[in-house]
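*Asks:* model this:
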Amino acid sequence: MSDIGYTSQPTAQAASHAVEPEASFGDFFALLKPRVMTLVVFTALVGMLAAPVPIHPFVGFCAILFIALGGGASGALNMWWDADIDAVMRRTKGRPIPKGKVTPDEALGIGVALSGLSVIMLSLATNWLAGGMLAFTIFFYIIVYTMWLKRSTPQNIVIGGAAGAFPPVIGWLAATGSFAIEPWLMFLLTFMWTPPHFWALALFMRNDYDDAKVPMLTVTHGRRATRVHILVYTVLLAVLAIGTGFTAVGGPVYLAVALVLNGLFLAGAIRIWRRDETMSEADDFRVERRFFRLSLIYLAAHFAAILVEALLKPYGLGGWG
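*Replies:* Sure thing, here's the model as predicted:
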C-alpha cells in the first residue's frame, strides 16, 4: 500500500493563541492526557502482577506512579508538538493549548521535566532495564510517532501503536528485571488492537483528519479500504487474543472472556465491512461508534482477565494448572 506524505510542518511554536493569564490545576493535568494515562497504568499494573516474581507493594506503587508520570509526560509533549492540528480538529480543540490556557512552551517544559523525572525515578525504584524501556517508550511516542509517522504515512497508527503497547512490558521488567515471552504477548494484544480501534474512530471523525491534513487511512485510501483493513486486523487480533488463552498468562477465565469478546468484535467488524457507503452519513456512523465503544471494553476486559488469572494462581486456580 502506498504512503502519501503531507508537507505541513508541525508548528507548535506557530500555534499562536491568546493565552489567558490564569490556568487552573485541571488545565495542566489535562496536558497529561489522564484518560490515556489510565490505560497505561492499568496495563502496566497487569504486566507487573502477572510476572512470576512478587514485587514489594511500596516498590510496586512507586513503579506504577513513575510509569504514569512517563505516560503523562508523553501526553504533554504530544500536545506541545501537535498544537497546530489540535486547534483544527473538533475532537481536540478543547485541549489546554488550543483553548489558550497553557502555552506550548509550558507544555514542553512540563513534558521534558516529567520525562526525566519518571525515567530516573523508575530506574532507581526498580531497575535500569525498566527505566530504559520507559525512556524508549517516550522516545518512540514523541519522536517516531508524533513527530514523524503521524504526519507522513497512513501507517502512522499501525507502527505508532507500539508506543501504547509497551506499558505491560515495562511493568513486567519492573518486577523481574528480565525479558520473557509473556509480556510481549500482552504487547501484541494492544499493538494489534490499536489499528481497528483508531480506524473506527477515524471513520466517523474523518473530517477532522481531512481538515488537519493528517494522513489517516480514511483520508489517503478512503472509507472502503479502511473498512477492509478493520476486518483484516480484527481477524488477526482474534486469533492472537484467543491463542493467548492457552499460554502462561492465560487460563479458563481469560479464554472465556476472549471467546465472547472476540465473537462480538468480529461481528462488529463484519458489520462495518458490509456497510453501504451511501448510508454512512444518513445513519451518523452508528455502527462505527458502537464498534469504537466496544473496542474500549475489549482491551480493558482482556487485561482484567489476565489480572484475574494472575491473582488466582497462588491459590492453584489460575492458569491451566
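*Asks:* hey, let's count contacts and neighbours off CA atoms from now on
*Replies:* Fine.
*Asks:* and F285, how many neighbours?
*Replies:* Residue crowding around F285 was assessed by other Cα atoms under 10 Å; the count is 18.
*Asks:* What separation do you get for it and E309?
*Replies:* From F285 across to E309, the span is 37 Å (Cα to Cα, to the nearest Å).
*Asks:* Ok, D276 next?
*Replies:* In this structure, D276 lies at 41 Å from E309, with Cα to Cα as the measure.
*Asks:* for H229, same thing?
*Replies:* Per Cα to Cα, H229 is found 32 Å from E309.
*Asks:* Please generate a structure for the following sequence too, so the two can be compared:
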Amino acid sequence: MTTMTRPLPVPADWRDFLALTKPGVMRLVVYTGLCGLLAAPATVDPVLGFTAILCIALAAGAAGALNQWYESDLDAKMKRTRGRPLPAGRMDRQSALHFGVGLGAFAVILMGLAINLLSATILAGSILFYVVIYTVWLKRRTPQNIVIGGAAGAFPPVIGWAAATGHVSALPLMMFALVFLWTPPHFWALALFVKTDYANAGVPMLPVVAGERVTRTQIGLYTVPMVAVAIAPWPLGLTHAIYGVVATLASAFFGLLAFRVATRRTQAEDRMRPEKRLFAYSIAYLFVIFGALVADRFLA
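*Replies:* So this is what the prediction gives:
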C-alpha cells in the first residue's frame, strides 16, 4: 500500500522578501523623500544623499514587512492580498518579523551615523507610527484608521529635507500636511471598489461601516483642504510660479474627479469608473506635485 505524503512547502526566496517590503508603496515613499531632499535649500553630497534615500527605502520596507507580519490573518481573507508570502504559506511569520525588525533597525542606525540624528529620529518615528499606531492600534478598531494612520506616509519629504539641512521648516511641514490630507481620498476611493474584501476581513473601513454615500461625501470634504494646502506654498512665498501653476492645475483636476465621486449616487460595482480614475490619478498627482517642487527649486 502506498502512503500519501503531503509535499513540503516551497521555501521563501528573495522575491518573497521583496514582496514583503511592499515595493509598490515604497516607490511613492522613496520618491517623496527624494523630492524633499532635492527641494531643500542645501547642497547634498551625492553619496550621503543616496545613503539617506536608501535608509528611507529600507525603513519603508521594514514597515511593510512588519505590517504583513501582523496582518497575515487579514491578508488571507482578502482577494487582493491572499497571494502575499505569509498567507500563501511561502514564509513563516517569525522570518517576516526578524526581517522587518532587522531592516528597520539597520535603516535608523545608518541614517543616524551617516546623516544626522534628526532625520534618524523622524525615520524611527515613521516606522513606529505605521506599525504600532496604524497597524496594531487603529486599523481593526476605527473607520478613521486611514485618516490618523495617513501621517505615517507623510513623513518621507520631511525626512528628506531634514537629511539635507539638519532642520525642519515650513515647506516640508506643508508637504507633510498635503500627503496627510491626500491619504483619505486616495484610500477611500480604493475602498469603494474593494469594500467587499474589507468587509470579509472585518476591517472597519469607512464604506463598510458608514456606507458608500458617507464615504463619497468625506472624499469631497477632505479634497478641499488638500487642494488649499497644495497651492498655499506659492502665495505664501515658499515656492515660485513653476510650482504654483502646476499645483493649481493638477489640484483642480483632482478636485474635479473628487467632485464626480462625491456626487455619484449609484452603488453598482460595474459603474465604479470615477472611483478608479480618482484612485489612479491620486498616485500620479503626488508624483506631479513633488516633481514640480523640485523643478521649482532648480529652474525658478
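*Asks:* what's the matching range in structure 2 for stretch 256-263 of structure 1?
*Replies:* Residues 245-252 of structure 2 are where stretch 256-263 of structure 1 aligns, taking TM-score structural alignment as the criterion.
*Asks:* What residues sit buried inside the matching stretch?
*Replies:* Within stretch 245-252 of structure 2, the residues that count as buried by 16 or more other Cα atoms under 10 Å are V246, A247, T248, A250, S251.
*Asks:* now swap in stretch 245-257 of structure 1 and tell me
*Replies:* Within stretch 245-257 of structure 1, the residues that qualify as buried are G245, A248, V249, G250, G251, P252, V253, Y254, L255, V257, counting by 16+ other Cα under 10 Å.
*Asks:* which two of those residues lie the greatest distance from each other?
*Replies:* Pairwise distances across those (Cα to Cα) peak at 16.0 Å, for the pair A248 and V257.
*Asks:* helices or strands up against the helix ranked longest in structure 2?
*Replies:* Among all segments of structure 2 classified by DSSP state H, the helix with the greatest residue count is helix 273-299. Using 3 or more Cα pairs under 8 Å, 6 or more residues apart in numbering; DSSP states H and E as the contact criterion, the secondary-structure elements in contact with helix 273-299 of structure 2 are helix 23-39, helix 170-193, helix 241-262.
*Asks:* Pull the residues that contact the second one.
*Replies:* The contact list for helix 170-193 of structure 2 (Cα atoms under 8 Å, 6 or more residues apart in numbering) reads 36, 146-147, 150-151, 153-155, 157-158, 161, 198, 205-207, 212, 215, 218-220, 222-223, 225-226, 229-230, 233, 238, 258, 269, 272, 275-276, 278-279, 282-283, 286.
*Asks:* Go again with 6 Å.
*Replies:* Among residues not part of helix 170-193 of structure 2, those counted as contacts by Cα atoms under 6 Å, 6 or more residues apart in numbering are V147, G150, A151, A154, V158, I219, M226, V229, A230, E275, F279, S282.
*Asks:* so who does the equivalent of the fourth one over in structure 1 touch?
*Replies:* Read that as A154 of structure 2. Counting by TM-score structural alignment, A154 of structure 2 lines up with A165 in structure 1. Residues in contact with A165 of structure 1 (Cα under 6 Å, 6+ apart) are F187, T190, F191.
*Asks:* got a winner among those for most neighbours?
*Replies:* Neighbour tally across the contacts of A165 of structure 1 (other Cα under 10 Å): the maximum, 26 neighbours, falls on T190.
*Asks:* From Y298 of structure 1, how far off is it?
*Replies:* In this structure, T190 of structure 1 and Y298 of structure 1 are 10 Å apart, going by Cα to Cα.
*Asks:* repeat for D86 of structure 1
*Replies:* Separation of D86 of structure 1 from Y298 of structure 1 (Cα to Cα) stands at 27 Å.
*Asks:* What is the neighbour count of Y285 of structure 2?
*Replies:* Burial measure for Y285 of structure 2: 19 neighbouring residues, criterion other Cα under 10 Å.
*Asks:* how about it, what's its partner in structure 1?
*Replies:* Across the two structures, Y285 of structure 2 finds its equivalent in Y298 of structure 1, going by TM-score structural alignment.
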